[in-house]
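> Quick one: sequence plus predicted model below, questions after.
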Amino acid sequence: MSCDETFTEFLTRRGVSRRSFLAFCATTASALALPTEAARQLAANLATARRPSVIWLSFQECTGCTESLTRSGTPTVEALILDHLSLDYHHTLQAASGAAAEQARRDAMAANYGSYVLVVDGSIPTADGGVWSTIAGVTNLEMLRETMEGAALVIAVGTCAAYGGIPAAAAVTAPRLNQSGASSVGDLMDAGTIPSLPLVNVSGCPPVPDVISGTIAYFLAYGSLPELDDQNRPRAYYGKTVHDQCPRLSHYQNGEFALAFDDEGAQKGYCLYLLGCKGPETYNACPTVRWNLNTSFPMHSGHGCLGCSEAAFWDRALAADGSGFTGSCFYPDIRP
């Protein structure tokens, strides 16, 4: 695909109708809480958007974020948003390897200096000079610092990149306290360790695919970021708690709770709050956007929210003695 090809031309070549494209724009505008007339403007701007260069760096992570994003479904416009990008470097998806892969990254940086989008997933180790994770002999920290020099925007995909995630967990059984010095992109910016650039956090372990595609669609259309919350997350997707959007909310309001995962309440779809659900303090769009083409999210399968889109979610989910996940004692103010 030529970098001069517009998004509309690309979709037409892939067999996507204008009706489907407009439906996607309307849905995305609604999800982003844009006014009604903004859907037409989003469609007009996105239709003429050119293909941006994207460099995707993966550090201390499990590849779950990439796995999630590549399962948006096909041939949805959401998936094609990702296809439309010129993904010039990605450890998992690129064909090149070894020296050729690193040369591709440097070539993309030189050719698109000042305009490429940098996507980061995984936390960045900083202890012992960052040697806990290296790529081609270069520490993650040094590679991030180098690649950020010519980036126009940084998108931290997943909770590890946004907050440090599980690699940064301070396990309750000391002394195993984040030995790698795992840090988030934002923390490194705040510390002055790496350059400060426009940053958007798309948290979740992993994030919902449509959230990242919607955020990218907005950037393609307007050349700027949607409204962000105080943690640099798109407010439209992270503005409400999982609890407030949960299909089991009426059971909570009626005082109907499952007391075990296999009891009668669980079978009737009662609220999972007393089984440790972290929905009341977790902000995410998963109950409404959901995974697998809007098919499901954890509560649909009978499991409570783990709070994976929030900072330090792993530590907050553990009992004080490290014995396991806790329940409603984390929320004394709303305990039924």
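Thanks, I have it. These numbers were taken from a predicted model, which means no experiment stands behind them.
> can we go C-alpha only for contacts and neighbour counts from here?
OK.
> residues contacting the residue nearest to H303 when sequence neighbours are not counted?
In space, not counting the residues next to it along the chain, H303 is nearest to L272; the distance is 7.3 Å by CA to CA, 6 or more residues apart in numbering. Taking CA atoms under 8 Å, 6 or more residues apart in numbering as the contact definition, L272 lies against 257-259, 266, 303-304.
> separation between G307 and A44?
Note on G307: its distance to A44, by CA to CA, to the nearest Å, is 37 Å.
> And those two? Which one has more around it.
Neighbour totals were compared for G307 and A44, and G307 leads with 24 against 15 (other CA atoms under 10 Å).
> Is the more buried one located within a strand, as I assumed?
No. Secondary structure assignment places G307 outside any strand; it is coil (DSSP: H, G, I helix; E, B strand; the rest coil).
> As a check, name the ranges of all strands in the stretch 151-300 of the chain.
Secondary structure of the stretch 151-300 of the chain, counting by DSSP state E, counting those that start in this stretch: strands at 151-157, 199-202.
> Can you say which of the ones you listed is packed in most?
Using mean count of other CA atoms under 10 Å, the stretch among those with the greatest mean number of neighbours is strand 199-202 (a mean of 26).
> Show me what that one packs onto, helices and strands only.
With contacts defined as 3 or more CA pairs under 8 Å, 6 or more residues apart in numbering; DSSP states H and E, the packing partners of strand 199-202 are strand 151-157, helix 159-163.
> elements contacting the longest one?
Using 3+ CA pairs under 8 Å, 6+ apart as the contact definition, the elements that strand 151-157 packs against are strand 116-121, strand 199-202.
> Put this next to the previous one:
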Amino acid sequence: MKPESIGLGLPAQTLGEHLRTRGMTRRSLLQYAACTASLMGLSPREAAAMAQGLEKATRQSVIWLSFQECTGCTESLTRSFSPSLEDLIFDFISLDYHHTLQAVSGEAAEAARHAAMKTHAGKYIVVVDGSVPLGEGGIYSVIAGMTNAAMLAETVEHAAAVIAVGTCAAYGGLPEARPNPTGAVPIAQLVKGKPVVNIPGCPPMPQAMAGTLTHFLSFGKLPELDALGRPKAFFGETIHDRCYRRPYYNRGQFAKGFDDEGARRGWCLYELGCKGPVTYNACASLKWNGGTSFPIQSGHGCIGCSEPRFWDRGGIYQPLPAPTKKRGRVIGIAAAGGTVLGAGAAVIARQRAGQTGSTEPTQE
């Protein structure tokens, strides 16, 4: 088998034609587009445009790089249910390189990566999970004889866009936490001249990953991003905005311990360190494992894992500023604090990018 054919298999037919050969009707495609568009806050007209774009597109070549990470981001992707992981890989995209999911290894795996880069130059998407260690010349993480930094630079050179999934890739995450012994940095600090989308979370939500890929495949551009490079559709509101325990907060009913009467009644976990008011993510509305639950519903406060440097901001169970009778004002102060921290992180990211000659995340 020639290296150029390893790991590829992109059909010459359009995605619509390919889906029909697998038994997916146009109605099913419209339903999927409507569901995805709804998740991303798009109008019915845009949902129809998404379906039309999907039908005319070809399967998207995706190269997935895994650096300093725990495989939790891939585990999250495998929990994707609309579309499922199987549908996503076999119908919507061509996952041409992925350490955990690919069948080949060694030289054959690297041949697949290079073949995808050559065949789809300027069109493929690079998904990265994990931070990149720069300390000691990058020796803390090496793949196929290459440092993470070298493999990233080589792979993104001819990419159409880069998606940093998980907090480690988006912000540096746990590896970058003080004292950061490996010199870990986020992906956006190293990527030059390419649009970068951050999908943070420890792990990130599968809907956010699948939705971002679908948007790019449908419209040929990235979704609208916030100041931290996150898709606004999934990171436009705080956990607190959508939390079903919000009424208890408004009434001043707070659990004092994880096993007290208030906790058993489902009262607000604010005083137990919940970071929902300053954390932007869609956990409370989309939930996890097919919409089954999310951490707060399971009885544990939000730890703020989709925000920059959440490991270094103090104890997970350390409460935010104590609520008062003017609870709306307290939430406003907390949210403003989160906004300021986020804006500060964005400024730092831009300064770092300037120091390394890279560009900040952009979108069309």
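The structure has been received and is ready for your questions. This structure is a prediction, so every number in the text was calculated from the model and none was measured.
> about what we covered before: please convert the strands of the stretch 151-300 of structure 1 to CSV, extending it with distance to D230 of structure 1.
Supplementary listing: these in CSV, determined by distance: least, CA to CA, whole Å:
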stretch, distance to D230 of structure 1
strand 151-157, 15
strand 199-202, 10
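> Show me which positions of stretch 209-226 of structure 1 end up buried.
Of the residues in stretch 209-226 of structure 1, those with enough neighbours to count as buried (16 or more other CA atoms under 10 Å) are 209-221, 225-226.
> Actually, stretch 110-123 of structure 2.
Judged by neighbour count using 16+ other CA under 10 Å, the buried positions of stretch 110-123 of structure 2 are 110-117, 120-121, 123.
> for stretch 295-306 of structure 2, same thing?
296-297, 299-306.
> Of these, just say which sits nearest to S38 of structure 2.
S306 (21.9 Å; CA to CA).
> Give me the neighbour count for T292 of structure 2.
Burial measure for T292 of structure 2: 10 neighbouring residues, criterion other CA under 10 Å.
> how near is the aligned residue in structure 1 for it to S17 of structure 1?
Counting by TM-score structural alignment, T292 of structure 2 corresponds to T295 in structure 1. In this structure, T295 of structure 1 and S17 of structure 1 are separated by 23 Å, where distance is defined by CA to CA.
> what residues are up against I163 of structure 2?
With CA under 8 Å, 6+ apart as the criterion, the residues that contact I163 of structure 2 are 125-128, 196-199.
> What's the separation between it and G193 of structure 2?
Look at I163 of structure 2 and G193 of structure 2: by CA to CA, they are 14 Å apart.
> Which residue of structure 1 sits opposite R352 of structure 2 in the alignment?
In structure 1, nothing lines up with R352 of structure 2, judged by TM-score structural alignment.
> Surely R352 of structure 2 is in a helix?
Yes. In this structure, R352 of structure 2 lies within a helix as judged by three-state DSSP.
> Could you find the counterpart of G166 of structure 2 in structure 1?
Mapped onto structure 1 by TM-score structural alignment, G166 of structure 2 lines up with G158.
> G137 of structure 2 now?
When the structures are aligned by TM-score structural alignment, the residue of structure 1 matched to G137 of structure 2 is G129.
> what's the burial count for that match?
Other residues lying near G129 of structure 1 total 12 when counted by other CA under 10 Å.
> Wait, a helix at it?
Yes. When three-state DSSP is applied, G129 of structure 1 is found to be in a helix.
> separation between it and G181 of structure 1?
From G129 of structure 1 across to G181 of structure 1, the span is 10 Å (CA to CA).
> and what of L228 of structure 1?
Taking CA to CA as the criterion, L228 of structure 1 is separated from G181 of structure 1 by 27 Å.
> Same check on F24 of structure 1?
Summarising the geometry, the distance separating F24 of structure 1 from G181 of structure 1, computed by CA to CA, is 41 Å.
> Helices along the stretch 51-200 of structure 1, start to end?
Using DSSP state H, counting those that start in this stretch, the helices of the stretch 51-200 of structure 1 run over residues 64-69, 77-84, 98-111, 140-148, 159-163, 185-190.
> so stretch 261-280 of structure 2 matches what in structure 1?
Residue span in structure 1 matched to stretch 261-280 of structure 2, by TM-score structural alignment: 264-283.
> next one: that stretch to chain centre, how far?
Going by CA atoms, centre = their mean, to the nearest Å, the spacing between the C-alpha centre of stretch 264-283 of structure 1 and its chain's C-alpha centre is 23 Å.
> if we can go back for a sec, what's the farthest-apart pair in the buried residues of stretch 295-306 of structure 2?
Taking CA to CA as the measure, the buried residues of stretch 295-306 of structure 2 span a maximum distance of 18.8 Å, between G299 and S306.
> quick one on the thing from earlier: let me see the contact set for the match of G166 of structure 2.
Counting by CA under 8 Å, 6+ apart, the residues that G158 of structure 1 touches are 65, 121-122, 201-207, 309.
> how does it look with 6 Å?
The contact partners of G158 of structure 1, taken as CA atoms under 6 Å, 6 or more residues apart in numbering, are 202-207.
> go on, A127 of structure 1?
Residues touching A127 of structure 1, when contacts are defined by CA under 6 Å, 6+ apart, comprise 180-181.
> picking that back up, which ones among the buried residues of stretch 209-226 of structure 1 lie within helices?
Members of the buried residues of stretch 209-226 of structure 1 lying in helices (criterion: DSSP state H): 209-221.
> Sounds good, over and out.
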